[in-house]
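Asks: Build me a model from this:
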Amino acid sequence: MPNAAHIKTALPGPKAQAMIARDAEVISPSYPRDYPFVMSHGRGTEVWDVDGNRFLDFAAGIAVCSTGHAHPRVVAAVKAAADQFLHISSDYWHEEMVGLGERLAKVAPMGGPAMSFLCQSGTEAVEGALKLARYVTGRQRFIGFLGGFHGRTMGSLSFTSSKYTQQIGYAPTMPGVTHVPYPNPYRPLFAGADQGKAVLDYIRMLFERSVPASEVAAILVEPIQGEGGYIVPPDGFLAGLRALCDQHGILLIFDEVQSGTGRTGKMFACEHWGVAPDIMTLAKGLGSGLPIGAIVAKKSLMSQWKRGAHGNTYGGNPIACAAANATIDLVSSVFADNAAQVGTHFMSRLHELAADHPCIGEVRGKGLMIGMELVEDDAARTPARTLCDAVITRAFHNGLLLLSCGTSTVRFMPPLNVSVAQIDEAVALLRLSLDQALAGG
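Replies: Presented below is the predicted three-dimensional model:
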């Protein structure tokens, strides 16, 4: 059995069970925990639980640990910053904050000067992007996409539509948001049509019938949809959105919270199609595990914000900025390229697995943002929800940490410095887990 020596106890082990029991008394039950992993420590792509069991982490804290767990350069940067000061609020200046702004301006995909607003999370970045769009356009409406995930605070939640669980009990959210389909070539909503063109035509129809384009501030979209199923849009779709926005004076916001910072083999996913946003949101992998987010926008837009128009207390925190500076340096110099190269190998291994397992309907993605959709044995491509859950659970017991997305997609988002050898080990564990799940074990 692959990796059997690394799992030393029944899972969860006794120490893990004890901590889970303590947690149940004092921590909100709203956290969606899929299996009982209780972490002790991690290095790179490897993590250990409190009972000494070793796992390969192909969830990476939901695509957050971009440079792996405890990368020495990130840890050193954090320690050096902590030795200086822990906080000085965004009312003042300091080197780590300015340096991060300079790095983001250098790598920003806008094709011109860019400015950043720093915050603590993806949902806060989205909230700020929406405020900026309203502020500079004077418009109130927005277009979002079904299947999108943009956060859980009230503004971003109004766009989030990957699962209705996130919406139950919170209506009404922010008004003025109209959802349209996200083009999914594997599950086409528009029969016999180019899915990207069909969605663009659908938006044009809305503009003619119910949503005046002159009132739309922005279109918010994930260049590769994350929580909705790791869906890669057809070529030409993002360019079509760009043209549509330009035609009507609408801003284009790319949510790169999950797909950015090297995850897809380029610094930002939109660069695969050469399409520039007006505003972009970042978080997750930006700080290699420290809580940080950013709104990056064309300078011509963000410079319109007046003093006090938007702000926060912890934005530009020196410790988080130090981690982000080290992360961008590592990703731009080494790890984005590694994600592209190792991701190609990973995709080929998954296609080999698919050839032996008809339940794998599609393998899709770019770089190390890869989805494997599981389906029932029928012509309708019925999502295999139960099988997907079983594979995730069996993988945990075999020493591989995974998460799902969409209706029945296993998603792979290991650290960007994962090795080919670790990919091969993970595929062996995945094959074992899939076979066990199919056998009902």
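
Asks: Only C-alpha atoms from now on, for both contacts and neighbour counts.
Replies: OK.

Asks: What sits closest to Gly99 if chain neighbours are left out?
Replies: Asn325 (7.3 Å; CA to CA, 6 or more residues apart in numbering).

Asks: another one to check against the first:
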Amino acid sequence: MSIERDVNDQPYASPPIAHGGPSLPQERRLVTEVPGPRSRELLARKRAAVPQGIGTTLPVFVTHAGGGVVVDADGNSLIDFGSGIAVTSVGNAAPRVVERVRKQVADFTHTCFMVTPYESYVEVCEKLNRLTPGDHEKRSFLVNSGAEAVENAVKVARHATGRQAVVVFDHGYHGRTLLTMTLTAKNMPYKHRFGPYAPEVYRMPMAYPFRWPTGPENCAEEAAAQTIDMINKQIGAENVAAIVIEPIQGEGGFIEPARGFLPALAEYARGAGIVFIADEVQTGFARTGHLFACEDEGVVPDIICTAKGIAGGLPLAAVTGRAELLDAVHIGGLGGTYGGNPLACEAALAVLDTIEAEGLVERAREIGGVMLPRLRALAERFDMIGDVRGRGAMIAIELVVPGTNEPDADVTGEIVRRCHAEGLVVLTAGTYGNVLRFLPPLSIPGNLLDEGLTILEKVMSSL
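Replies: So this is what the prediction gives:
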């Protein structure tokens, strides 16, 4: 009988603890190859039952998760630099979330807020109205996903303004519904052969400092001027209902717009009667070292869309905006059967409590303070790293052919594969598939954050 060994080639005897949450051992532990035999068995079942269009970044089947680790069906404990794509920022089984959801599930799981309402929905909306940027009067309503939130925000803007055109940006991602696919910039895999798309959507240049033709120092001013000129000439400002933008682009590659670009757009929109919509689905709830990313430059959106980190892994999203905009919609024009499910509402209230009680806004800044210097040091060593960027616990490196700005998706994929084999969950992003993005849970212990960065350094050295 063979003896299982850990990553340090020491005998591994005891099985992983059989529950998630804060008592889950916070350690990387590899007892099989990744993926192991049990995960491979489950992957074969997935292939037989689930369409191939549902892709998998790392085919390990998770049994427990919490803190900064995920444990798979083979007993491997992997460091989590993904957080379920920025969803489990407070952890996969945060105690406050578990407690409130457990209590609610025993009381009732659903009534439909539009039929017989309940207090937790109202309380979530009250907190969003208070916490989102701006001291104006606000209203909020709850839906199920980020795409649904963005689509509803556009509905509100069109209804309130009586206009139809929507302006979006290169490299943007907003979802997989028909309208949000249209708003999304990237063809493969999000849009390919799913058309025709929704009308009256216009795409503008993004202030992408690393790839701006005349250099990053000119990026904000030139990108804003081009956008405003194109809107005025090609669409007519009087026809534009909304400008929709991510304060930091997510799927597009964690692109931080050059400073000054977002304030210039917001000011232009305000003067032209255009609704300025911030898609904070990936950037919201302490992820960037602010509660919301647009706070970094003092931008106050007319409508803000949130999801992902709002409810600790339960499906919930929100649209929050100026009262006069949201109240303009007729009764019955907004809503949905599952929107603001009571379990998700309780989870959201627990998430907000956790962010405040555990100082997670500051913790995100601390994570960025650890990651950015380490990654910039790697960029000094490895010519394949073209750019290091991000804020808080939303960090990325863009990989290029050395000596050029040409995207290198192949080396990006190889780094990901080797990181996964070493027990580090990392994700890719970017229009060109050449960005490694890091979204560690804000609950990750410092030793795991350091070990994950050491694994990345080891992998890059091996190339």
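
Asks: where does the TM-score land?
Replies: Here the superposed chains carry a TM-score of 0.96, computed using TM-score structural alignment, normalised by the length of structure 1; 436 aligned residues with a CA RMSD of 1.6 Å.

Asks: circling back to that earlier point, the residue nearest to Gly99 of structure 1: what's it in contact with?
Replies: Glu96, Gly99, Leu100, Arg103, Gly287 (CA atoms under 8 Å, 6 or more residues apart in numbering).

Asks: quick one: Gly99 of structure 1 is in a helix?
Replies: Yes - remark: Gly99 of structure 1 belongs to a helix, assigned using DSSP: H, G, I helix; E, B strand; the rest coil.

Asks: tally of neighbours for it?
Replies: Gly99 of structure 1 has 15 neighbours, counted by other CA atoms under 10 Å.

Asks: Which parts of the stretch 1-150 of structure 1 are strands?
Replies: 39-43, 46-49, 54-57, 114-119, 141-145 (DSSP state E, counting those that start in this stretch).

Asks: highest average neighbour count across the ones you listed?
Replies: The highest mean neighbour count among those, using mean count of other CA atoms under 10 Å, belongs to strand 54-57: a mean of 26.

Asks: could you point out the longest helix in structure 2?
Replies: helix 360-381 (DSSP state H).

Asks: hang on, the earlier thing: adding distance to Tyr92 of structure 1 as columns, could you present the strands of the stretch 1-150 of structure 1 in CSV?
Replies: Listed next are these as CSV, based on distance: least, CA to CA, whole Å:
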stretch, distance to Tyr92 of structure 1
strand 39-43, 35
strand 46-49, 38
strand 54-57, 38
strand 114-119, 13
strand 141-145, 33
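
Asks: out of these, nearest to Val75 of structure 1?
Replies: strand 39-43 (11.4 Å; CA to CA).

Asks: quick one: the closest one aligns where in structure 2?
Replies: With TM-score structural alignment applied, strand 39-43 of structure 1 matches the range 62-66 in structure 2.

Asks: Once aligned, what mean separation remains between the matching stretch and structure 1?
Replies: Taken over the aligned residues, the distance from stretch 62-66 of structure 2 to structure 1 averages 1.0 Å (mean CA distance after the TM-score superposition for structure 1).

Asks: which residues of structure 1 does stretch 240-251 of structure 2 align to?
Replies: Counting by TM-score structural alignment, stretch 240-251 of structure 2 corresponds to 216-227 in structure 1.

Asks: Find me the equivalent region of the longest helix of structure 2 in structure 1.
Replies: Going by TM-score structural alignment: helix 360-381 of structure 2 matches residues 335-356.

Asks: Lys138 of structure 2 corresponds to which position in structure 1?
Replies: In structure 1, Lys138 of structure 2 lands on Ala114 (TM-score structural alignment).

Asks: Tell me who's in contact with that match.
Replies: Here Ala114 of structure 1 is in contact with Leu104, Ala105, Ala108, Val296, Ala297, Lys298, Lys299, Ser300 (criterion: CA under 8 Å, 6+ apart).

Asks: let's see it at 10 Å
Replies: 101-102, 104-108, 278-279, 296-303 (CA atoms under 10 Å, 6 or more residues apart in numbering).

Asks: I'd like to know how many residues surround the nearest residue to Gln120 of structure 1 once chain neighbours are set aside.
Replies: In space, Gln120 of structure 1 comes closest to Ile292 once its chain neighbours are excluded; the distance is 4.0 Å by CA to CA, 6+ apart. If you count neighbours by other CA under 10 Å, Ile292 of structure 1 ends up with 28.
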